[in-house]
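Visitor: Next come a sequence and a model predicted from it.
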Amino acid sequence: MSFTKTTEQDSNYNHLEKMSVSELLQNINNEDKSVPTAVENALPQIEALVLQIVEKLKVGGRLFYMGAGTSGRLGILDASECPPTFGVPFDLVIGIIAGGDSAIRKAVEFAEDSTTQGWKDLQAYNINKNDVVIGIAASGTTPYVIAALEACNKNQIITGCITCNKNSPLSQTAQFPIEVVVGPEFVTGSSRMKAGTAQKLVLNMITTSTMIQLGHVKGNKMVDMQLSNNKLVDRGIRMIMAEINVTQEIASQLLTEHKNVRAAIKNYNHGN
């Protein structure tokens, strides 16, 4: 099957250095407009993977993201926001980046080229058949990610991927590939741009839809969110006021007592 890296093809624009700031911004924005359509085209693939994730998490499994560079950082970002948003344990969604946590801030040379480290990194978490591993790589050719998914496949662990090239080696390896083909970048090969945006959109979809399916949202509210700052406490109070029609004072008392919006609502309803 033929494989062409559209993410590496020449930009549709040239002589960028001669453009004004206004022209640069307009042209970048024009390119960005194509990303949601590319994501829309991949919705059936995203759905297939989310259904697998929901089933595994229901029986005690975990979701792992693996990537290098921008892709790895995006996975870690999405994973790190699940506990405060949905009140889930910090080790339910886990982001792993080639080169270790220091690579989050500073690139680690050649870390993405290892064909053995990815599986070792997963084994450190006692990876097992209840888990799901998603490899993230715009190029679809990152050895660290591909080799880790190959090892997962051999060990009966469900694998998915998010890539921005069609028919890539990563897509061929993952059991549930997601291909969001965004085309050439504004700056040739700079996959932190459209490809990164596409990956972020897909990651948002995966965890948000999964957490809703697992019951961590009520109506359209984050009733399991962690109350980690004053803004979120205020939001929690307003959610309680709207849900059970009580005053701000009572809502505040309930939240102080139960430390959780869902628990506050549930205990109030049971007591009245």
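Guide: Yes, it's here.
Visitor: Please count neighbours and contacts with C-alpha atoms only from this point.
Guide: Noted.
Visitor: all strands of this protein, in order?
Guide: 63-67, 93-97, 132-136, 158-163, 176-179 (DSSP state E).
Visitor: Give me the distance between residue 176 and residue 162.
Guide: Per Cα to Cα, to the nearest Å, residue 176 is found 9 Å from residue 162.
Visitor: who has more neighbours, these two?
Guide: More crowded of residue 176 and residue 162, by other Cα atoms under 10 Å: residue 162, with 31 against 21.
Visitor: surely the more buried one meets residue 139?
Guide: No - Residue 162 is beyond contact range of residue 139, at 9.7 Å (criterion: Cα atoms under 8 Å).
Visitor: Use this one as the comparison:
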Amino acid sequence: MLDKLTTEAQNQHSMHLDQMPVKDILCLMNQEDEQVLTAIKNQLPQIEKAVQYTIASFKDQGRLIYVGAGTSGRLGVLDAVECVPTFGTSSEMVKGIIAGGMKALYEAAEGAEDNPKLGAADLKEIQLSEKDTVIGIAASGRTPYVIGALQYADSINANTVSISCNKDAVMSEYSSVGIELQTGPEVLTGSTRLKSGTAQKIVLNMISTTAMVGIGKVYQNFMVDLKPTNEKLVERSKRNIMEMTGVDYETATSYFEKSNHQVKVAIVMILLQCSCEVAENRLENANGFVRDALAQ
């Protein structure tokens, strides 16, 4: 099947890559990357459905689970890990699973991606439920490990989404929503860490970020549930409070401390001039949405 995949085809614009000057290679790669945004734009309706599935899972106390192998698996793990400090999620709410286990982040796990039973087994190990949304990621759209995971997820009625970079991908047949990002042949033949990987990363950003907006993790366009785990994030928290409420740095710092380092609580405290307890109660009644808490 590989000879029929666009992601494995030879790019006619880079036939003499090994003879091209550095500047020409860079210009060509830049030109080829322009196809990524068009490919994503063409799949926005499918991406929207994936976001809706994810929001529904979160509201039902379910999880978002990324499943992939190689580069695709690493991208899923990356997006999952970044949700924790950015949106204050638990490490369980968004999970990345890669064929071969976490060791495969650093070195190839030969053969792991070829076994569909391993994909199913890894989801069973985390006790996948019908409340969860599983997003299978594979540039080729045919990775057995990912297909096995999608088949198992479907068998227990979990939401299923696939992200591939080929038209009519096999994986699309095993998912409720098939996102097919047609980015074309790679500059370096078959190296799907290039355009394909870029397109996948952007789509994962879109899904996770928009879903977090949908459950109240954002106010205006600020992160209000970020975890201030280092000096940079502490200062960002204070600046965000200043921007959203109009107070000075000292006041923002004071309320940041009074709110136990909870940005959205500090915002409600300042704008409503209420106690931390009242702010927390309002946010709880508003399901975490700052605007709704202020409007009560």
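Guide: Ah, there it is. Keep in mind the model is a prediction, meaning the values are calculated, not measured.
Visitor: Once they're superposed, what TM-score comes out?
Guide: Once superposed, the chains reach a TM-score of 0.96 (TM-score structural alignment, normalised by the length of the first structure), with 270 aligned residues with a Cα RMSD of 1.2 Å.
Visitor: who wins for proximity to residue 227 of the first structure among the strands of the first structure?
Guide: strand 93-97 (19.4 Å; Cα to Cα).
Visitor: which residues touch the closest one?
Guide: For strand 93-97 of the first structure, contacts defined as Cα atoms under 8 Å, 6 or more residues apart in numbering pick out 62-69, 72-73, 75-80, 82, 103-104, 121.
Visitor: between that strand and strand 132-136, how big is the angle?
Guide: Between strand 93-97 of the first structure and strand 132-136, the angle comes out at 40 degrees (axes from the mean of the first three to the mean of the last three Cα atoms, to 10 degrees).
Visitor: all helices for the stretch 51-200 of the first structure, in order.
Guide: 69-80, 82-86, 117-123, 143-154, 169-173, 194-213 (DSSP state H, counting those that start in this stretch).
Visitor: Quick one: closest of those to residue 29 of the first structure.
Guide: helix 194-213 (10.0 Å).
Visitor: The closest one vs the second structure - mean distance after superposition?
Guide: Following the fit onto the second structure, the mean deviation recorded for helix 194-213 of the first structure is 0.4 Å by mean Cα distance after the TM-score superposition for the first structure.
Visitor: coming back round to it: compare the strands of the first structure and report which one is nearest to residue 56 of the first structure.
Guide: strand 132-136 (7.2 Å).
Visitor: Residues in contact with that closest one: which ones?
Guide: Under Cα under 8 Å, 6+ apart, the answer for strand 132-136 of the first structure is 52-53, 56, 61-68, 71-72, 75, 145-146, 149, 152, 157-163, 170, 174, 199.
Visitor: switch the cut-off to 6 Å
Guide: By Cα atoms under 6 Å, 6 or more residues apart in numbering, the surrounding residues in contact with strand 132-136 of the first structure are 63-67, 71, 145, 158-162.
Visitor: swap in stretch 63-70 of the second structure?
Guide: With Cα under 6 Å, 6+ apart, stretch 63-70 of the second structure has contacts from 57, 76, 93-99, 113, 132-137, 146.
Visitor: Next, the buried residues of it.
Guide: By neighbour count on 16 or more other Cα atoms under 10 Å, the buried set for stretch 63-70 of the second structure is 63-70.
Visitor: how about those in JSON lines, adding distance to residue 20 of the second structure?
Guide: Formatted as JSON lines, these follow (distance: Cα to Cα, whole Å):
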{"residue": "63", "distance to residue 20 of the second structure": "47"}
{"residue": "64", "distance to residue 20 of the second structure": "43"}
{"residue": "65", "distance to residue 20 of the second structure": "41"}
{"residue": "66", "distance to residue 20 of the second structure": "38"}
{"residue": "67", "distance to residue 20 of the second structure": "37"}
{"residue": "68", "distance to residue 20 of the second structure": "34"}
{"residue": "69", "distance to residue 20 of the second structure": "32"}
{"residue": "70", "distance to residue 20 of the second structure": "29"}
